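*Asks:* below are the sequence and a predicted model; questions follow.
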Amino acid sequence: MTQDAKLYQYFFQWMKLYKLDAVRPVTYRKYEMTHRQLVYLAPELRMSELTRLTYQQLLNDYAASHERQTVMDFHRHIKSSLIDALEEDIIDRDPTRKAIIKGIQHRQHKTKFLNQHEVQELLNTLVLDEGVNWDYFILLVAKTGLRFAEALAVTPNDFDFAHQYLNISKTWDYKSAKAGFAPTKNKSSMRKVQLDWQTVIQFSQLTKNLPADEPIFVRSKVYNDTVNHYLERLCKKAGIEVISVHGLRHTHASLLLYAGVSIASVARRLGHSNMTTTQQTYLHIIQELENQDNDKVMKHLASLI
């Protein structure tokens, strides 16, 4: 590869050489996305033409339609490849130095979740006497707060019914053409989720004659939309707000917070890498609970004479 090569060509060769089979497939697909953006935004930009100005213009073009965090990820991918190009004398200076990361204003994504009454109405619609079905899948997510890919990967062997917990140590790569078991999102995602006795009874019966090491809910290619559409029908049948499977995860966490469970415990149960993620995701609930606590504090202080 020489200075006459185009940037997207160098990046493509670089990601195949250094990233293919070295990172998780889901991560590699993000590098492929960066490559596609380079082809789209800078199809003629050559390595010899890379300067701080041309690189900043590339970032600005990308930032015109993406949020700042997404632009930061895009920048990190390209910067990593160009640092190697610098060491290989393909370029003679780092064009990414002092780059300014911009981006469109962060979109406020409303976190949808159900209250306890609505959850009960949803669970009442589930059919749990016909063997393995999506109703059991929805029940599992509602009771554990698992991520979609984590719940898909659950096998009978993952249950410890005697000690009432579910061992989460893997996910199911449902997005890949060669679907199969994959690592968890992060180290903190590997965890033991405590189960209530009702869930223990229900799943001990369900898994009794199932293959021990095979995923319970995967029989063929699985699509997130398929399960979300099924859940949508159940929500409408129950007469409650329509939410997604991920919304059930939010619901699980919110109910625990309202019940007085600590943020630290909720973070561990959800498999968050740190409490900051939990605090940011459920900030509105935490603020509401803090207001309730303040009311309690004032009432207590006012009672002191």
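*Replies:* It's in.
*Asks:* CA only for contacts and neighbour counts going forward, please
*Replies:* Will do.
*Asks:* for residue 241, which non-adjacent residue is spatially closest?
*Replies:* The shortest distance from residue 241 to any non-neighbouring residue, by CA to CA, 6 or more residues apart in numbering, is to residue 235 (6.4 Å).
*Asks:* quick one: residues contacting the one you found.
*Replies:* Residues in contact with residue 235 (CA atoms under 8 Å, 6 or more residues apart in numbering) are 122, 241, 242, 243.
*Asks:* out of the residues you listed, who's the most crowded?
*Replies:* Within those, neighbour counts (other CA atoms under 10 Å) peak at residue 122, which reaches 22 neighbours.
*Asks:* and the helices in the stretch 1-150 of the chain?
*Replies:* Assigned by DSSP state H, counting those that start in this stretch, the helices in the stretch 1-150 of the chain fall at 7-18, 25-41, 52-63, 68-87, 116-124, 134-144, 148-152.
*Asks:* please tabulate those helices in JSON lines, including the columns distance to residue 107.
*Replies:* Supplementary listing: those in JSON lines, determined by distance: least, CA to CA, whole Å:
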{"stretch": "helix 7-18", "distance to residue 107": "29"}
{"stretch": "helix 25-41", "distance to residue 107": "21"}
{"stretch": "helix 52-63", "distance to residue 107": "14"}
{"stretch": "helix 68-87", "distance to residue 107": "11"}
{"stretch": "helix 116-124", "distance to residue 107": "27"}
{"stretch": "helix 134-144", "distance to residue 107": "27"}
{"stretch": "helix 148-152", "distance to residue 107": "23"}
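*Asks:* which one of the ones you listed lies closest to residue 94?
*Replies:* helix 68-87 (6.7 Å; CA to CA).
*Asks:* what's the angle between that closest one and helix 52-63?
*Replies:* 150 degrees (axes from the mean of the first three to the mean of the last three CA atoms, to 10 degrees).
*Asks:* among the helices of the stretch 1-150 of the chain, which is nearest residue 195?
*Replies:* helix 134-144 (7.4 Å).
*Asks:* below is structure B, check it against A:
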Amino acid sequence: MTGNTTDKETLFCDYYTQWVDVYKEGAIRDVTMKKYKLTEAWLSKLIPDLRLADMDRVNYQKLINGYAEYHERQTTMDFHHQLKGAILDAVDEGLIQRDPTRKAIIKGRPPREKKTKYLNQFELHAVLADLDLGTKPSWDWLILLVAKTGLRFSEALGLTPADFDFVHQTLSVSKTWDYKNGGGFVPTKNASSVRKVQLDWQLIMQLSALLKDLPENEPIFVNGKVYNSTANNVLARHCEHAEVPVISIHGLRHTHASLLLFAGVSIASVSKRLGHASMNTTQDTYLHVIRELENKDVDIVMRALSTLI
């Protein structure tokens, strides 16, 4: 790079590592940074000795092909996009003669069979009926709460009794629990994730009894080290017992959103309730539901028009 000893003889792996450190460190979220670090690891495995001067279209395509042998096409596409930013900078600096990513063919393994992401209303009812809701907070209580609010797992873990306003039937989401890194309260995923979620009266009655003697500012569902897999295993057992498709805790969030959309709730309202950064995120995530609703709308429009004669 400009102002250092980088030249055409520099290994591409080293250039990419330095590029990530200079341009990405501190500018992106930790979860995104981990993806760049994974890309670094794959470069060291696939092209450890390739120089910047040798990064042409053929060698770039070989790199993409090598990565695609182990990954699905969409994952390979993400790998390609992560490399492209660094490569275009190297082209601008004259370290690579021409853009080797131009017209690259993105391959990949056939996608795995998609797991069921959400349940329908009857399946969800069967799962909730199987819960054992005792007098103390438990994974079963967390499952009920996520099913009825659409909260992210980390948001549910970050809840304290003080976050509940039983008079106005609302729940304030203002923080999450950093269960992946040893615990502790951390900010929400984005600014839009800070929100108030309306609760139904039945859940309010249940929670007011559950929380009445708990410390106001301590997490309700955290007791020592917390693992997402533990909660998923508990939910899986309930799904199997209720004889419905097995979904994850995050799948409960999808279920919540899908049921609201099918009930006629607007995309804008669902987006706000889920704490999405924009309605585009909601539309992209629930495109399958939206398309199904559009097909129903066509039938409604045709029936309405047929009565005009």
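*Replies:* Good, I have the coordinates. What you are looking at is a predicted structure, and each value in this text was computed from that prediction instead of being measured.
*Asks:* what range does stretch 250-267 of the first structure cover in the second structure?
*Replies:* Here stretch 250-267 of the first structure aligns to the second structure at residues 254-271, judged by TM-score structural alignment.
*Asks:* what residues of that stretch count as buried?
*Replies:* Going by neighbour count (16 or more other CA atoms under 10 Å), the buried part of stretch 254-271 of the second structure is 254, 255, 256, 257, 258, 259, 261, 267, 270, 271.
*Asks:* coming back round to it: counterpart of the residue nearest to residue 241 of the first structure in the second structure?
*Replies:* Per TM-score structural alignment, residue 235 of the first structure is aligned with residue 239.
*Asks:* its match sits in which helix or strand?
*Replies:* helix 228-241 (DSSP states H and E).
*Asks:* that helix vs the first structure - mean distance after superposition?
*Replies:* By mean CA distance after the TM-score superposition for the first structure, the fitted helix 228-241 of the second structure averages 1.4 Å away from its aligned residues in the first structure.
*Asks:* ok, now stretch 76-85 of the second structure?
*Replies:* Looks like 3.2 Å for stretch 76-85 of the second structure (mean CA distance after the TM-score superposition for the first structure).
*Asks:* closest one to residue 201 of the first structure among the helices of the stretch 1-150 of the first structure?
*Replies:* helix 134-144 (12.4 Å).
*Asks:* that closest one corresponds to what range in the second structure?
*Replies:* Against the second structure, helix 134-144 of the first structure falls on residues 139-149 (TM-score structural alignment).
*Asks:* how far does the matching stretch sit from its chain's centre?
*Replies:* Taking CA atoms, centre = their mean, to the nearest Å, one finds the center of stretch 139-149 of the second structure at 18 Å from the center of the full chain.
*Asks:* same deal with stretch 154-166 of the second structure?
*Replies:* 21 Å.
*Asks:* can you list the helices and strands that the helix or strand following the helix holding residue 239 of the second structure packs against?
*Replies:* As assigned by DSSP H and E, the chain's next helix or strand after helix 228-241 of the second structure is helix 249-262. If you count contacts as 3 or more CA pairs under 8 Å, 6 or more residues apart in numbering; DSSP states H and E, helix 249-262 of the second structure packs onto helix 139-149, helix 228-241, helix 267-274, helix 287-306.
*Asks:* again, 10 Å this time
*Replies:* In this structure, helix 249-262 of the second structure packs against helix 121-129, helix 139-149, helix 153-157, helix 228-241, helix 267-274, helix 279-285, helix 287-306, with contacts taken as 3 or more CA pairs under 10 Å, 6 or more residues apart in numbering; DSSP states H and E.
*Asks:* average distance between the third one and the first structure?
*Replies:* If I follow you right, that is helix 153-157 of the second structure. Relative to the first structure, helix 153-157 of the second structure is 1.9 Å off (mean CA distance after the TM-score superposition for the first structure).
*Asks:* what sits up against that helix?
*Replies:* 142-143, 145-146, 149-151, 173-180, 183, 185-189, 193-194, 219-222, 226, 228, 231, 249-250, 252-253 (CA atoms under 10 Å, 6 or more residues apart in numbering).
*Asks:* what's the counterpart of residue 174 of the second structure in the first structure?
*Replies:* Match for residue 174 of the second structure (TM-score structural alignment): residue 169.
*Asks:* list the residues that contact that match.
*Replies:* For residue 169 of the first structure, counting by CA under 10 Å, 6+ apart, the contacting residues are 150, 153-154, 158, 181-185, 187-192.
*Asks:* let's see that with 8 Å instead.
*Replies:* So residue 169 of the first structure contacts 183, 184, 189, 190, 191 (CA under 8 Å, 6+ apart).
*Asks:* same check, this time on residue 74 of the second structure
*Replies:* By CA under 8 Å, 6+ apart, the neighbours of residue 74 of the second structure are residue 108.
*Asks:* check the one 10 residues further on too.
*Replies:* For residue 84 of the second structure, the contacting residues are residue 101, taking CA under 8 Å, 6+ apart as the criterion.
*Asks:* also residue 290 of the second structure?
*Replies:* Per CA under 8 Å, 6+ apart, neighbours of residue 290 of the second structure: 261, 283.
*Asks:* need the counterpart of it in the first structure.
*Replies:* Checking TM-score structural alignment: residue 290 of the second structure goes with residue 286.
*Asks:* how near is that match to residue 142 of the first structure?
*Replies:* For residue 286 of the first structure, the distance to residue 142 of the first structure equals 20 Å [CA to CA, to the nearest Å].
*Asks:* picking up where we left off before, will you turn the buried residues of stretch 254-271 of the second structure into JSON lines that also has distance to residue 101 of the second structure?
*Replies:* Formatted as JSON lines, these follow (distance: CA to CA, whole Å):
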{"residue": "254", "distance to residue 101 of the second structure": "36"}
{"residue": "255", "distance to residue 101 of the second structure": "39"}
{"residue": "256", "distance to residue 101 of the second structure": "41"}
{"residue": "257", "distance to residue 101 of the second structure": "38"}
{"residue": "258", "distance to residue 101 of the second structure": "39"}
{"residue": "259", "distance to residue 101 of the second structure": "42"}
{"residue": "261", "distance to residue 101 of the second structure": "40"}
{"residue": "267", "distance to residue 101 of the second structure": "37"}
{"residue": "270", "distance to residue 101 of the second structure": "39"}
{"residue": "271", "distance to residue 101 of the second structure": "36"}
